[in-house]
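>>> quick one: sequence and predicted model below, then my questions.
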Amino acid sequence: MASIKHKLRIVLSFFCLIYLTSCQTPKEEPISFPKKEQTEIEIAILMPNQGPDSIVGKQYKDLIKMGLNDGIKSYIHVTSYDGSDEKNVLAAMDKIVARKTKIILGPLYSNFTSLIAEKAKANDIIIITMSNNPALAEDKLFVFGHAPLKQLIRIINYYASNNHKDFMALLPKGKHSQTISQVMQNILIQNNASLSRTEFYEDNPESIAKAARNISDNTDIINERSDTTKPVIYLSDDPKNLNLLADSIRKYNLDKKAILIGDHRIDIDYPENIDISFTGSLNLLNSNVPDRAKDLGINHIGFMHLLSYDLGRMTANYIGNEFASERFLNRMNSRQPYIGLSGNIYFIDGVAQRRYDIIRKENGIYSTVSGN
């Protein structure tokens, strides 16, 4: 009996050995390491939500958030703070530091950016301000705002180099308008053209109507000459006064007997179609951002709205899959253009550079007259 049991053990052991051998595979299974858990990135948006800039501040904030959401590939947490005055900006900065924030998008103006610059630097926080003051730029402080005078130079040079010799300006009274007039004169002298008339108006309908009439009269005199092309009239103002100007433009047919030009700000929703040329980009035309912006209560997308969206999306793109300060800064400083809705953007010494196209809006239809 013992002999039979012994033989059975041998047989069973043999079959078990065969079974275990047949279960082995000639290939090793890959070893999977657990993925490194991503750290949530804290981003601050510092825009005014009180006072005279509260409406645009909210619009810019919402578009920055939209851009972040459209471009983000990593975990972020966005906190919005009030940047309407010095007291609120300083209070916000304390909270921003306490939250271990990595990036601040904003403020809107130079003076508020200066207020927080040192504290941000001490706490290794990157700032991308919407100010256009290049003097603010530092190692981790980027100036994202646009420079209106660069747009002025671009569009005046374009029309002066295309055989237009007679220029006029229709501007609100103020120091900035005096600067515009002087810059125009300097550019036109170099192009053998002239600034034949400048009208400065006050902030009321009567003054605007009178200035427009004087420009119209001068336009008629120029057009009576046989040796000239259409005169060019430069406009620059806020939407309120531009809408008042629109009444006089239609009354005197100014957009037909002259070429009306300006920077991106003159592209507003006029009561009726007015033909204009301005600096900007048509990258927006193939985008759904305007329709989505309407859902947020933003019915007209101006250049600063596009800039706000680009600020959010560019930031998200440069963060990538996971935030690393050095990599983010390298991307900001690479001079590789970011193709945004407001145009192609890159940085030199921390200051945003933009390539402005010349856009023509005629009978409500937009087209690019000249790329940069």
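Structure received. On a predicted model such as this, the values are computed, not experimentally measured, just so you know.
>>> please make it C-alpha for all contacts and neighbour counts, starting now.
OK.
>>> tell me which element I261 falls in.
Here I261, judged by DSSP states H and E, is contained in strand 259-262.
>>> next SSE after that strand?
Trace forward from strand 259-262 with DSSP H and E and the next one is strand 276-280.
>>> and the next element down the chain from that following strand?
Immediately after strand 276-280, counting by DSSP H and E, sits helix 289-295.
>>> buried sites along that next one?
Using 16 or more other C-alpha atoms under 10 Å as the test for burial, helix 289-295 gives 289-290, 293.
>>> closest to S13 among these?
V289 (73.1 Å; C-alpha to C-alpha).
>>> quick check: the closest one vs S367, distance?
19 Å (C-alpha to C-alpha, to the nearest Å).
>>> and what of Y201?
Following C-alpha to C-alpha, the distance that separates Y201 from S367 is 31 Å.
>>> okay, these two: which has more neighbours?
Legend: neighbour count by other C-alpha atoms under 10 Å for Y201 and S367, higher for Y201 (19 against 14).
>>> for that one, what are its contacts?
Applying C-alpha atoms under 8 Å, 6 or more residues apart in numbering to Y201 gives the contacts 170-173, 207-208, 211.
>>> go again using 10 Å as the cut-off
By C-alpha atoms under 10 Å, 6 or more residues apart in numbering, Y201 lies in contact with 170-174, 207-212.
>>> which of the residues you listed are buried?
With burial judged by 16+ other C-alpha under 10 Å, the buried subset of the contacts of Y201 is 170-172, 208-209, 211-212.
>>> for I55, state which of the residues you listed is nearest.
Comparing these against I55 with C-alpha to C-alpha places P172 closest, at 23.1 Å.
>>> buried stuff in the lengthiest helix in the chain?
The residue-count maximum for a helix in the chain (DSSP state H) belongs to helix 2-23. For helix 2-23, a neighbour-count test (16+ other C-alpha under 10 Å) marks nothing as buried.
>>> packing partners of the following helix or strand past that helix?
Sequence-wise, the next helix or strand downstream of helix 2-23 (DSSP H and E) is strand 41-47. Strand 41-47 is packed against helix 54-71, strand 76-82, helix 86-98, strand 103-105, strand 126-129, helix 303-319, with contacts defined by 3 or more C-alpha pairs under 10 Å, 6 or more residues apart in numbering; DSSP states H and E.
>>> pick the most deeply packed of those.
When those are scored by mean count of other C-alpha atoms under 10 Å, the highest mean neighbour count falls to strand 126-129 (a mean of 25).
>>> and that strand, what does it pack onto?
Using 3+ C-alpha pairs under 10 Å, 6+ apart: strand 126-129 touches strand 41-47, strand 103-105, helix 110-122, strand 141-143, helix 303-319, helix 325-332.
>>> make it 6 Å
For strand 126-129, the packing partners by 3 or more C-alpha pairs under 6 Å, 6 or more residues apart in numbering; DSSP states H and E come out as strand 103-105, strand 141-143.
>>> alright, now check it against this:
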Amino acid sequence: MNKILVTGGCGYIGSHTIVDLIQSGFDVISIDNNSRSNVDILNGIEAITGKKVTNYSIDLCNYEDTKNVFRENRDIVGIIHFAAYKAVGESVSNPLMYFENNLGSLINILKCAEEFNVSNFVFSSSCTVYGNPDEIPVTETSPQKPGESPYGITKQMGEQIILETIKTNNIQSILLRYFNPVGAHPSILIGEIPFGKPANLVPAITQTAIGKLPSMLVHGSDYPTRDGSCLRDYIHICDIAHAHTLALNYLIERKNKVNPEIFNLGTGDGYTVLEVIAAFEKVSGTKLNYTLGPRRPGDVIAIYANNDKAKTELGWIPQYNLENMMDTAWQWELKLKNTAI
């Protein structure tokens, strides 16, 4: 089997992608220092797939430790790089931490890919690279505006680092710009485990509904959108995960026409914060305790994807609708209430 290294494999998107990779016939190892994840999620992966995944609990910002993983696994044929800090608000308050972690880890993993001749590289990018777009939906060729947060800037800089690096070696790369991953695996054996107060909308909704949080604040009610709240493209985590497997196969089979290839991963539909709350209330039968508050620094007003390229080139078709997303997120929250994870 082809061995794939997934960095951040114990994280939300990483864990779901590992499941999809294994179910698609790949052998997978993970690097995750578990500073923002829970190693117990590997038990859920094993329960779903029947495969035990090895995780190396090292910091990717330590080059020698990272290099040792490649020395031990010389049969790696592809890398999917997720590992990064991702909270917009935290990046605004602590930008240097984000630049050091997100860019340092990327540089080290690229150095190892080059040294150990791993030629297939999929990068976890983000729709934040578009900033506040002039027109929506955004396509892969939409101009990049200034990043609205240090987190978004690290994704813009990360893409640029990859672009310049692959000019000098044989690494083939895909940049996946995804929108807002939500929900949980339909088995409800793995899902999102926020650390601290959730910075993302859906875990904030579910934690409020279950009573972990007393109430939820909607950041901004005066945006130029349908109802005044921010508008985003929410995509089920399993749809996002499967796109990574498709992207990896696309590279392995050398179907890429340019290097790097760029794909938007979103449903192509935009929903406001208040519309997402309404969808959750419908599927859960639970009235959410929320209030409208001021805008949050770093938030983009409105963005959603044109996903035509991913559909055409990768054959990627999202399978889950908004109510599916909210239902699996809620079922996962209910499970967390009754488990040790």
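Done, it's in. Note that the coordinates shown come from a computational prediction; the quantities given were computed from them, not determined experimentally.
>>> please state their TM-score.
For this chain pair, the superposition-based TM-score is 0.35 by TM-score structural alignment, normalised by the length of structure 2; 165 aligned residues with a C-alpha RMSD of 5.0 Å.
>>> could you point out the helix or strand that follows the helix or strand hosting G158 of structure 2?
Using DSSP H and E, G158 of structure 2 sits in helix 150-165. Per DSSP H and E, the first helix or strand lying C-terminal to helix 150-165 of structure 2 is strand 172-178.
>>> give me the contacts around the helix or strand following that following strand.
Next in sequence after strand 172-178 of structure 2, counting helices and strands by DSSP H and E, comes strand 180-182. Here strand 180-182 of structure 2 makes contact (C-alpha atoms under 6 Å, 6 or more residues apart in numbering) with 233-237.
>>> and if we set it to 7 Å?
202, 233-237, 240, 325 (C-alpha atoms under 7 Å, 6 or more residues apart in numbering).
>>> gap between the nearest residue to S126 of structure 2 once chain neighbours are set aside and A247 of structure 2?
Closest residue to S126 of structure 2 apart from its sequence neighbours, by C-alpha to C-alpha, 6 or more residues apart in numbering: R177 at 4.1 Å. Here R177 of structure 2 is placed at a distance of 12 Å from A247 of structure 2 (C-alpha to C-alpha).
>>> neighbour-wise, which of those two wins?
A247 (29 against 21).
>>> please report how far the more buried one lies from F70 of structure 2.
Applying C-alpha to C-alpha to A247 of structure 2 and F70 of structure 2 gives a distance of 22 Å.
>>> next: E323 of structure 2.
41 Å.
>>> what of L292 of structure 2?
From L292 of structure 2 to F70 of structure 2 the distance is 49 Å (C-alpha to C-alpha).
>>> who has more neighbours, the two?
Between L292 of structure 2 and F70, counted using other C-alpha under 10 Å, the more crowded position is F70 (18 against 15).
>>> element containing the more buried one?
F70 of structure 2 is part of helix 63-72 when elements are defined by DSSP H and E.
>>> now A278 of structure 2
helix 273-284.
>>> for that helix, buried residues please.
Result for helix 273-284 of structure 2 [16+ other C-alpha under 10 Å]: buried residues 273-277, 279-281, 284.
>>> mind giving me the packing neighbours of it?
helix 322-337 (3 or more C-alpha pairs under 7 Å, 6 or more residues apart in numbering; DSSP states H and E).
>>> just to revisit the earlier point, which ones are touching the residue nearest to S126 of structure 2?
Taking C-alpha under 7 Å, 6+ apart, we find R177 of structure 2 in contact with 124-127, 263-265.
>>> the residue nearest to L245 of structure 1 when sequence neighbours are not counted: which element?
Of all residues not flanking L245 of structure 1 in the chain, I208 sits nearest, at 6.5 Å (C-alpha to C-alpha, 6+ apart). Per DSSP H and E, I208 of structure 1 falls inside helix 205-223.
>>> for burial, what's the neighbour tally of the residue lying closest to Y234 of structure 2 once chain neighbours are set aside?
Of all residues not flanking Y234 of structure 2 in the chain, N180 sits nearest, at 4.6 Å (C-alpha to C-alpha, 6+ apart). Applying other C-alpha under 10 Å, we find 20 residues neighbouring N180 of structure 2.
>>> for N180 of structure 2, give its distance to Y12 of structure 2.
Computed with C-alpha to C-alpha, the distance linking N180 of structure 2 and Y12 of structure 2 is 12 Å.
>>> equivalent analysis for E281 of structure 2, please.
Counting by C-alpha to C-alpha - E281 of structure 2 and Y12 of structure 2 are separated by 23 Å.
>>> what's the angle between the helix holding A278 of structure 2 and helix 322-337?
70 degrees (axes from the mean of the first three to the mean of the last three C-alpha atoms, to 10 degrees).
>>> need the next SSE after helix 273-284 of structure 2, C-terminal direction.
Helix 273-284 of structure 2 is succeeded, C-terminally, by strand 290-293 (DSSP H and E).
>>> next SSE after that following strand?
Following strand 290-293 of structure 2 in sequence, per DSSP H and E, is helix 308-309.
>>> what does that following helix rub up against?
For helix 308-309 of structure 2, using C-alpha under 7 Å, 6+ apart, the contacting residues are F263.
>>> now F347 of structure 1, what's its secondary structure?
With DSSP: H, G, I helix; E, B strand; the rest coil as the basis, F347 of structure 1 sits in strand.
>>> tell me if I'm right that it and Y338 touch.
No. At 9.7 Å, F347 of structure 1 does not count as touching Y338 under the criterion of C-alpha atoms under 7 Å.
>>> which parts of the stretch 101-250 of structure 2 are strands?
Taking DSSP state E, counting those that start in this stretch as the criterion, the stretch 101-250 of structure 2 carries its strands at 120-126, 172-178, 180-182, 216-219, 231-232, 234-236.
>>> now distance to A113 of structure 2 too, for those, in JSON lines please.
Shown next, in JSON lines, are those (distance: least, C-alpha to C-alpha, whole Å):
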{"stretch": "strand 120-126", "distance to A113 of structure 2": "8"}
{"stretch": "strand 172-178", "distance to A113 of structure 2": "11"}
{"stretch": "strand 180-182", "distance to A113 of structure 2": "27"}
{"stretch": "strand 216-219", "distance to A113 of structure 2": "40"}
{"stretch": "strand 231-232", "distance to A113 of structure 2": "34"}
{"stretch": "strand 234-236", "distance to A113 of structure 2": "30"}
